[in-house]
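1. the following block contains a protein sequence and its predicted model.
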Amino acid sequence: MGIDSKGKGLLIVLSGPSGAGKGTVCSALRKRVSETELIYSVSATTRQPRQGEVDGVNYFFKTRDEFEGMIDRGELLEWARYVDNYYGTPRRFVEEQLNQGRDVLLEIEVQGAKQVKERFPEGVFIFLLPPSLDELRSRILERGTETEETVKDRMNVAVDELEQVYHYDYVVVNDRVESACGRVRSILTAEHCKRERLFHNQPDWLEGL
């Protein structure tokens, strides 16, 4: 019997401080990797759909009662409440994609990643770092929407979040988007080649040799 080098998909959790470029790197990955191999996690939310948004594509749109029921039943890998609306990652969607051999990419804040690791420790956790704190500050300022006080608050939060880096499997410095994207793809290739991952799902692969 041969060995399947792909097997079950990986849950890739990419997080880091605001301004590290998580969204940009994730967008670059999605352009370079087919959806048959890598799919972006779809979140559930209680907010109303915006024009053009499609249920199950942009979000899973839920009522408050439906969402709170998902929380009670343990159906979310992580969840949080922002501005009177709930947001979270449905476990069922992620597991269905993984079982089909697709890798699932979850872009999330540090606190959400901590919840995911508690509920799904077999995931691959990648921390995206800015080249320096000065560069991080510059990126936040470039948005042009932040006051000096807000920038200061965001930097203080970022320093706290950076201390969580030791809970991650990998660290990728986002100096250039292309380079960071390439490093993440290299991590995925290496993870799929891990002995324990291959043999755990295929313990009898030597039969028939």
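-> On my side now, so go ahead. Residues are numbered from 1 along each chain as shown.

2. please make it C-alpha for all contacts and neighbour counts, starting now.
-> Noted.

3. F61 and E107, how far apart?
-> Per Cα to Cα, to the nearest Å, F61 is found 19 Å from E107.

4. over to V171?
-> V171 is 14 Å from E107, by Cα to Cα.

5. which residues touch N58?
-> V42, S43 (Cα atoms under 8 Å, 6 or more residues apart in numbering).

6. and stretch 88-95, what's buried?
-> Across stretch 88-95, burial judged by 16 or more other Cα atoms under 10 Å covers G88, T89, P90, R91, F93, V94, E95.

7. what strand or helix carries the last one?
-> In the assignment (DSSP states H and E), E95 maps to helix 91-99.

8. check the offset of the helix or strand harbouring N156 from the chain's centre.
-> N156 is part of helix 148-162 when elements are defined by DSSP H and E. A distance of 21 Å separates the centroid of the chain from that of helix 148-162, by Cα atoms, centre = their mean, to the nearest Å.

9. and if you look at stretch 135-149?
-> Centroid separation for stretch 135-149 versus its chain: 24 Å, with Cα atoms, centre = their mean.

10. do stretch 187-207 as well
-> Worked out by Cα atoms, centre = their mean, stretch 187-207 lies 22 Å from the chain centre.

11. the structure to be compared is supplied as follows:
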Amino acid sequence: VEFITTVTTRPQRAREKNNVDYHFVSRESFQRMIENKELLEWANVYGNWYGVPKQPVKQALDKGRDIIVKVDIQGAATIKKILPQAVFIFFVPPSREELVTRLKQRHTESSFDLALRIKTAEEEIKQLPLFDYVVVNKRDEIDLAVSAIEAIITAEKCRVTPREISLSVD
């Protein structure tokens, strides 16, 4: 399985590593990537740009690799239009209270931004039918989430009619 690192213009957080958690780029670089058609999808989220670089996705798919791309609801909907055979997994915290706790512990949002993120999350959960699977991501139990993802990948590989996924780069 290959994890595709997405691109963002937002500031890097203390524990994040550039080119691991995200490719952190300037707004100008991001705009050039859009103009050069280097992104599979992109969106402005909470005032910052996020996008999925097209080339690593194509390279991994061409090699027959399974890939994981972390995107929001809007990104998933866009990618589903481009790659309708792709498998989509919705990750949720075990409760609304846990979501609020996690957001507060990041210390990255103002009270206004925190309220906006919570409201957005409540709206996003309504988009669950867009996805093929749901995984509950419990605190301190990442191994269970990983096992669920592995089970999904195994189930998909055992399908009688496998999903054929390919990407052409314009």
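-> Yep, it's here. Computed from a prediction, not measured in an experiment: that's the story for all the values here.

12. picking up where we left off before, list the helices and strands whichever helix or strand comes after the helix holding E95 of structure 1 packs on?
-> Counting by DSSP H and E, the element after helix 91-99 of structure 1 in chain order, helix or strand, is strand 103-107. Contacts defined by 3 or more Cα pairs under 8 Å, 6 or more residues apart in numbering; DSSP states H and E place strand 103-107 of structure 1 against strand 11-15, helix 22-32, strand 38-40, helix 91-99.

13. indicate which one of those is closest to P130 of structure 1.
-> Of all those, helix 22-32 sits nearest to P130 of structure 1, with 10.0 Å by Cα to Cα.

14. tell me, that closest one lands on which residues of structure 2?
-> Using TM-score structural alignment, none of the residues of structure 2 align to helix 22-32 of structure 1.

15. which of the residues in that helix are buried?
-> Neighbour-count burial for helix 22-32 of structure 1 [16+ other Cα under 10 Å]: K22, V25, C26, L29, R30.

16. ok, the last one to T46 of structure 1 distance?
-> When distances are taken as Cα to Cα, R30 of structure 1 and T46 of structure 1 turn out to be 26 Å apart.

17. what does E135 of structure 1 give?
-> 35 Å.

18. what of E109 of structure 1?
-> Where T46 of structure 1 is concerned, E109 of structure 1 sits at a distance of 19 Å (Cα to Cα).

19. higher neighbour count, those two?
-> Between E109 of structure 1 and T46, T46 has the larger neighbour count (other Cα atoms under 10 Å), namely 21 against 16.

20. now distance to R102 of structure 1 too, for the buried residues of helix 22-32 of structure 1, in TSV please.
-> Formatted as TSV, the buried residues of helix 22-32 of structure 1 follow (distance: Cα to Cα, whole Å):
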residue	distance to R102 of structure 1
K22	21
V25	19
C26	16
L29	14
R30	13
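
21. which residues of structure 2 fall in helices?
-> Listed in chain order, the helices of structure 2 (DSSP state H) span 27-35, 54-62, 73-82, 96-106, 111-124, 142-157.

22. turn the ones you listed into CSV, including distance to A43 of structure 2.
-> Formatted as CSV, those follow (distance: least, Cα to Cα, whole Å):
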stretch, distance to A43 of structure 2
helix 27-35, 10
helix 54-62, 14
helix 73-82, 7
helix 96-106, 21
helix 111-124, 15
helix 142-157, 26
